[in-house]
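Undergrad: sequence and predicted model, in that order:
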Amino acid sequence: MKATFLFLTLLFLQVSIAFGQSIISGQINDEKGVALPGVNIFIKDSFDGTSSKLDGSFEFPTELKGNQILIFQFLGFKSKEIEINCDQETVKIPEIRLIEMITEMNAVTISAGAMQASDQSKSVILKPLDIVTTPSAMGDIMGAFQTLPGTSTVGNDGRLFVRGGDASEVGIYIDGMRVGNAYGTTTGNVPTRTRFNPNLFKGTFFSTGGYSAEYGQALSSALALNTKDLSIRSQGDLSLMTVGGGYSHTLANEKQSITASANYFNLGPYQQLIKQKVDFEQAPRSWDLEVAAQKKTGKNGLLKVMARTESGGMKLWQPLPGTDKRILVDLRNDYSYAQANWRTILKKDWMIFTGISYSKNLDNIAYDSLKVERSNQLIHMKATATKDFSDRLSAKFGLEHFIHPFSEKLVEENQVRNYKDQETYAFTEWDYYFNKSLVLRSGLRAGISTVSDQKWLDPRASLAYQLGDKGQLSFAAGKFHQLPLENYRVVNTNLQNSESDHLILNYLFSKEGFTFRAETFYKSYDGLVTFEGSETAPINLENGASGYAKGVDFFFRDRKTFKETDYWITYSFVDSKRSFNQFQTRVQPSFAPKHNLSVVVKHFFVNLKSQLGMSFSYNDGYTYSDPNVDNSAMNAKTKSFQNLSLSWSYLPKPNLIIHLACTNVLGRDNVFGYTYSQTPNETGVFESIPQGQLAPRFLFLGVFLTLSKDKTANNLNNL
């Protein structure tokens, strides 16, 4: 009897417990409806829960009653919470779909037309220090970028030419602020260089087309240089070179740093040792002073200030074809640049940037008895606000204003012509991640100019789709405007913007140690400026010319296959034709060779504490007009351009580098075009003078010493 009573009591308790429980069940999938196994499902503030099965289903009991919060958690996905009522015996949950979390580590990035050179970028193409150690670059920023796809080497110029566009179509920015006259002024057949030391920068963003709506007034490309943040130590840096020398000193602590530098360059002693093809009355020389300071403001703010001033010049004799006469060209240049910018993070994830910059360039040029003074100034004010509304949606808003005075003066005649333009721009750009594999960037840029009395609107868009873990496909399209060159606008202030439309398709494959990039593009031109006469004395200037550039380029970089070796190979094909300047019909410009090849190899010998570098550049030649053939324009082409350069860097001590480099080691006689006489000689031939290199080779030797109080400065990372 007791046993029967005990059995009935246990049975009653089990039934009571069963009726006191709720069974919670359901199905959990991802956004596409694919089952997610292993998802953690539990009731908030309790131990009741389970994990989803292989088919995404789940089921578990709970004794909790009333309204409860059910939580779903899975690595890489956003957590989800829903409210349920546990007073029922069975709680059937409708299908749950978790949304994948998008982070910088797993998200696809826009790559069409863009190449980043930043230590923080996961798809690094060039590091900033590659600029210094590329043999053919000789420490010049543009020399290094000329080894990248989409660029053309124009050996007697030195500026950056991108995809069939001339050098003026590349906008250059420092910390988001436009730089006026970023290249040193030059004359004749003497190539120029950028004014700024590559060691000033921590990273770069180089777009060969389809670039961000944040930038404008560049028909082909945008190059954004980002300066270093706080310096990590106080130190001094001494440089002694065959072309000059300099010293910079840095004072730094945890909250602020300042660097002051001074440099002097004079090619006179070098040119006395190495014979030049150009007859210099006074060799190129210059000096510069620069200060850069950084200071933390508050918890998230950083203030940067930099200022630079320089002065230089040269004198050379320029021969006239068909005669024994020579013209003395005397060039003097003074340049100043200053900027301040501040960025910080505010509440609710707003990031604010404000900046102001000022550029002033003054050229004094004496061409025989003709003396010209040219003044160019640029004031740039800018403010942007960026916000991540979620991990899927972010936006940038910006406003900027330019003040741009320009003047030309005939000194002896005391004749002046000038203008002062004010340009205002507003822009916005939105990024939306449909998922971690698909992102859309859309942008809009509006502008207005007081001198041209013109308003314009530039829509731009990019789309990127991830292919597997390592590859991605990107597409970019957009409209771009650019006002004509100052020396044309000062003659005719009614000139309007030139326009360009970009279409770009890009494939990028990147994994540790390897990068492969293939891109095809089409670029149209409208409203290009044409004139009669010469570039120095143009008349009848007007918009109305057009053209195009189309092609494909490839880039491959390997830092893994061969131990201690880094190399990259670039090939670009550009088919470009345009009517512009004095060309009334479409021609292939002299600055746009069709085939361009670059190979750069660097190998570090650990035991010898040395790095050996090699770079080779090739293009199929430059077009030019030969009046001895016929009257058509650009009817001839030079032989191919080839340049093999070598460099050797040696570290006898951790803080000492000895660097030796030589361009055009094989001494190839590269010709970039010809200057012809205005009239034929007695045999009916138009005589010419080739536009070639200053010398068969350029040899550079430099010694760089870093001094620091704590002896921790180490130049090994600079190789």
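TA: Cool, got the structure.

Undergrad: CA atoms for contacts and neighbours, from now on please.
TA: Will do.

Undergrad: which residues does the nearest residue in space to residue 650 that is not next to it in sequence contact?
TA: Once flanking residues are discounted, residue 650 sits nearest to residue 610: 4.4 Å by CA to CA, 6 or more residues apart in numbering. Neighbouring residues of residue 610 by CA atoms under 8 Å, 6 or more residues apart in numbering: 604, 648-651.

Undergrad: let's see that with 6 Å instead.
TA: Residues near residue 610 by CA atoms under 6 Å, 6 or more residues apart in numbering: 604, 649-650.

Undergrad: repeat for residue 310
TA: By CA under 6 Å, 6+ apart, the contact set of residue 310 is 287-288, 334-335.

Undergrad: which SSE is it in?
TA: strand 301-319 (DSSP states H and E).

Undergrad: tell me what angle the following helix or strand past that strand forms with strand 301-319.
TA: Where DSSP H and E defines the elements, the next helix or strand beyond strand 301-319 is strand 326-345. Going by axes from the mean of the first three to the mean of the last three CA atoms, to 10 degrees, strand 326-345 is angled at 170 degrees with respect to strand 301-319.

Undergrad: got the contact list for strand 326-345?
TA: For strand 326-345, the external contacting residues (CA under 6 Å, 6+ apart) are 300-320, 351-368.

Undergrad: out of these, which end up buried?
TA: By neighbour count, with 16 or more other CA atoms under 10 Å, these hold 301-320, 351-366 as buried.

Undergrad: that older thread, how far is the strand holding residue 310 from where the chain is centred?
TA: Centre-to-centre, strand 301-319 and its host chain are 21 Å apart (CA atoms, centre = their mean, to the nearest Å).

Undergrad: now swap in stretch 298-314 and tell me
TA: Distance, stretch centre to chain centre, for stretch 298-314: 19 Å (CA atoms, centre = their mean).

Undergrad: returning to what we had before: measure the residue nearest to residue 650 to residue 129 for me?
TA: Between residue 610 and residue 129 the computed distance is 16 Å (CA to CA, to the nearest Å).

Undergrad: and here's the other structure:
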Amino acid sequence: MRSKTRLVLFLCIILSHTWQVMAQEKVLLPEILKMVEIKFDVQFNYASENINHLLVPSPIPNLNLEEVIEFLEKETNLKFIESENRIIIISKKPDTHICGYILNKEDGLPIEQATIQNKNFGTVSNKNGYFEIEIRNHEDLLIIRSLGFNTMNLKASEFQKTKCNIIFLEQNVHSLSEVYLTNYITNGISKTNLGSYEIDITKFDILPGLIDADVLQSVQAFPGILSIDETVSNINIRGGSNDQNLILWDGIKMYQSGHFFGLISIYNPQIVKNVLVIKNGTSASFTDGVSGTISINSNKELNTKTKGSIGFNLIDLNGYLDLKISNKSSIEIAARKSLYDFIKTPTFNRYFERITQDPEFENNTTNIVNKNEDFDFYDFSLRWLYEISSKDKLSVSFINAYNKLVFDENTIVDNRERSKESKLTQNSIAGSLLYNRFWNEKLNTTFEFYESDYKLQATNANIIEDQRFQQENQISESSLKVFGNYKFNKSLKLNLGYQFVETEITNLDDVDNPIYRLLVSEVLRTNGLFSELAYNSSNNQTQINFGIRYNYINKFNKNLLEPRLSFTHKFWNNFSIEVLAEFKSQNTSQIINLQNDFLGVEKRRWQLSNNNSIPIIKSKQASFGINYSKNNFLISSEFYYKHISDITTQSQGFVDQHQYVKSIGDNNVFGLDFLLRKSFTNYNFWISYSFMDNKYSFNSISTNPFPSNFDVTHAVTWGSSYTKNKFKFSLGLNWHSGKPYTKPVEGNEIVDNKVNYQPTNSSRLDSYFRVDVSAIYDINISKKVKGEFGASLWNILGTKNIINTYYTINNGSVIQTNEFSLGFTPNVSARFIFK
């Protein structure tokens, strides 16, 4: 007996010493198990293929059996279950990771960047739709989301243990239309099956001259869209005036579009997710915008983790935060502020010179000097999402944009210095509430409400005549929209809705010497009903959307019926045709007075239709297009005709003999938009061409028809981009024929102390030409911080393009005034993105 005791003691000492040695390095698990069996008189049962390959560190010698088992479970991810007769069974733990492939139920294609979340972890799917996520137990609930698809909730227990699940997401019937021409111009720009265009800012590549994805600069890359005076506040879609564009931000109608009085847009690209551009074939759910629609949208999906960025360029400072509040709520915040208060950069000076080159701002006489110039702009945007349940979603959006220009006019009168302040401010404040209810896989309903307020204030000092002229233009608009979408089957969907819009516009003119004051405030209320039927063939080759909108304006007892149509059909694999048509109307327009109005910087004031001298504007448009796409090669062409009736001369920007004429007329436009694009592995180039025949006919103007003020007969854009790893480069040029203008009669320039003009718009400015270049480089500064650095050169050749010409009389002579485009303008940017 003593011998046996001594033997056991001896073995324990040997084992203890062996464990101390083995604890210094990892050994095979079966060897450790044999020692544990001897020390604690237990037996392990296991499948050798589960443990023979495992290397683990040895447990500390003074641990008891329970502590050793706990240690081994932690190190091996195996399950140790104690059975009868001191037998311990070893088995694999249930998988703590599950995987799957997320596919589109409509076409079976993978869905990239879908978010998958449970209570503790989150991830996104890759380009193949694949994801992997850790779970704590098999009762975990997984929430799967992707923009444009219905949210899906799955329990972890529904996933297979031996292979990855295939998960099909159904398209949200209220989502944007299906994309059928990707990379239409460059990466992130696509054409939908309804003939509209979509810019996905998150995938947006690069365009010449841009280092930020400025929304209203980017849309000018499309053929048929340009700005005749190079500003984002005067975008012309197929020859229409800017006030004929409907600009929406998260469903809110906006009446201000630009900072720097039109040189950059007020929409911070950091908070913008996508932009929808519609030239024709508009959905019946939209009203206004007889020339086109630009719908700017923030992200409508909850984020999986908090992220943000801070950045600057030579114009502004900017910041962005996407804050995860909970698994059901997140908030996005973006803000920008001009650099003028901190530093006056060369880029800022170029922009400032561009907006203040008008003689009204410059010295009116040699005795007047403008001093103490102060300029500022800022914008603030917010979007809050709350997923009340898997079927109920709430979204709140808010935007505030502000512009200010202040300066003093100084002169010497009777040997005494006199000074008066002139000031101009623009401010937009708007907010919206959106509630979605998904009743079932066939039906969902949406409730939308927005309030949009705009105010333009100007105090114009005339120090020579000791006069102060104050002007105000104020808008307050409220809208309520309710609609539902019903999906009969895979091929047929129906949309029904109602919209109420109340618009109040107030205009003030106030002069102190002589005393004069005119305040006009008008209100219009519009009730709209709309319906739309969408058909998509089972093979996805044919799509038809037919809609009709009925608007009733109770103030005028006016009934307006507006049919809308979009039809696309694919054939021979690589070809597609599209037919688009629409009737539209709008109740608001802008009057433009160029003499002393708003300091000569921002001259437009919004006004409401009165159904008499300012009628409701109506349009009819039809187009036919054909596309060819194969092997990253695209040819797209579209022929169109547009007729706009009941426009006024005041809204068209005349600067000749018709400047103060009040007349009603029509606008007829024939045109062609053409695009050719070819993409290679790292290189992409495109060339677009637009032809336009744009004519006016006005009741009181005898020389009908005559070229429109926005008639640009030919426009050509060539662009290229190169992308390699984290470097992006883009070079491009823009050329278009000059806009029409009216010259005085040579040798007989003045009659009755007025400029004696030739026939209206019988002359043209010289052609416009500009070359731009830009580059962006991304670098990972750390695991959590990415840097994005960019540089651009706008108009690198320094071409002096005349964008407007007009004539005035001074001391019995005709004076010609030319307005020039932005000259050579460099810019650099830096952004630090926190992941």
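TA: Received, thanks. Given the structure is predicted, the values throughout are model-derived calculations rather than measurements.

Undergrad: TM-score for these two?
TA: For this chain pair, the superposition-based TM-score is 0.74 by TM-score structural alignment, normalised by the length of structure 1; 583 aligned residues with a CA RMSD of 3.5 Å.

Undergrad: about what we covered before: nearest to residue 262 of structure 1, of the contacts of residue 310 of structure 1?
TA: Residue 262 of structure 1 lies nearest to residue 288 out of these, by CA to CA, at 5.8 Å.

Undergrad: residues in contact with that closest one?
TA: With contacts defined as CA under 6 Å, 6+ apart, residue 288 of structure 1 is in contact with 262-263, 309-310.

Undergrad: shared with structure 2, which of these?
TA: Here is what carries over to structure 2 from these, by both residues aligned by TM-score structural alignment, their matches' CA atoms under 6 Å: 262-263, 309-310.

Undergrad: now, the most widely separated pair of the residues you listed?
TA: Farthest pair in these (CA to CA) is 263 and 309. Separation: 10.9 Å.

Undergrad: what number of residues lie near residue 778 of structure 2?
TA: 17 (other CA atoms under 10 Å).

Undergrad: got the contact list for the residue mapped onto it from structure 1?
TA: Correspondence of residue 778 of structure 2 to structure 1, assessed by TM-score structural alignment: residue 651. Listed by CA under 6 Å, 6+ apart, the contact partners of residue 651 of structure 1 are 609, 657.

Undergrad: now swap in residue 463 of structure 1 and tell me
TA: Residues near residue 463 of structure 1 by CA under 6 Å, 6+ apart: 439-440, 474-475.

Undergrad: secondary structure class of the alignment partner in structure 2 of it, three-state.
TA: In structure 2, the residue paired with residue 463 of structure 1 is residue 567, using TM-score structural alignment. Assigned with DSSP: H, G, I helix; E, B strand; the rest coil, residue 567 of structure 2 falls in the strand class.

Undergrad: quick one: the helices in the stretch 101-250 of structure 1?
TA: Ranges of helices in the stretch 101-250 of structure 1, per DSSP state H, counting those that start in this stretch, are 128-133, 141-145.

Undergrad: so which of those comes closest to residue 203 of structure 1?
TA: helix 128-133 (5.6 Å).

Undergrad: distance from the closest one to structure 2 after superposition?
TA: Overlaying structure 2 shows helix 128-133 of structure 1 at a mean distance of 5.1 Å from the equivalent residues (mean CA distance after the TM-score superposition for structure 1).

Undergrad: same check, this time on stretch 302-314 of structure 1
TA: Comparison of stretch 302-314 of structure 1 with structure 2 after fitting gives an average deviation of 1.8 Å (mean CA distance after the TM-score superposition for structure 1).

Undergrad: likewise for stretch 372-383 of structure 1?
TA: Looks like 1.2 Å for stretch 372-383 of structure 1 (mean CA distance after the TM-score superposition for structure 1).

Undergrad: what's that stretch aligned against in structure 2?
TA: Under TM-score structural alignment, the match for stretch 372-383 of structure 1 in structure 2 covers residues 471-482.

Undergrad: how far is the matching stretch from where the chain is centred?
TA: Counting by CA atoms, centre = their mean, stretch 471-482 of structure 2 comes out at 22 Å from the chain centroid.

Undergrad: thinking again about what came up before, how about the match of residue 463 of structure 1, nearest residue that isn't a chain neighbour?
TA: Spatially, and ignoring its direct neighbours in sequence, residue 567 of structure 2 is nearest to residue 544 (4.5 Å; CA to CA, 6+ apart).

Undergrad: that neighbour matches what in structure 1?
TA: Under TM-score structural alignment, residue 544 of structure 2 pairs with residue 440 in structure 1.

Undergrad: ok, residue 675 of structure 2 next?
TA: By TM-score structural alignment, residue 675 of structure 2 lines up with residue 555.

Undergrad: cool, and residue 255 of structure 2?
TA: Alignment note (TM-score structural alignment): residue 255 of structure 2 maps to residue 181 of structure 1.

Undergrad: from residue 217 of structure 1, how far out is its match?
TA: Applying CA to CA to residue 181 of structure 1 and residue 217 of structure 1 gives a distance of 14 Å.

Undergrad: which residues touch residue 664 of structure 1?
TA: 643-645, 697.

Undergrad: repeat the analysis, applying 10 Å as the threshold.
TA: By CA atoms under 10 Å, 6 or more residues apart in numbering, residue 664 of structure 1 lies in contact with 136, 615-617, 642-646, 670, 695-699.

Undergrad: buried stuff in stretch 482-502 of structure 2?
TA: 482-487, 493-501.
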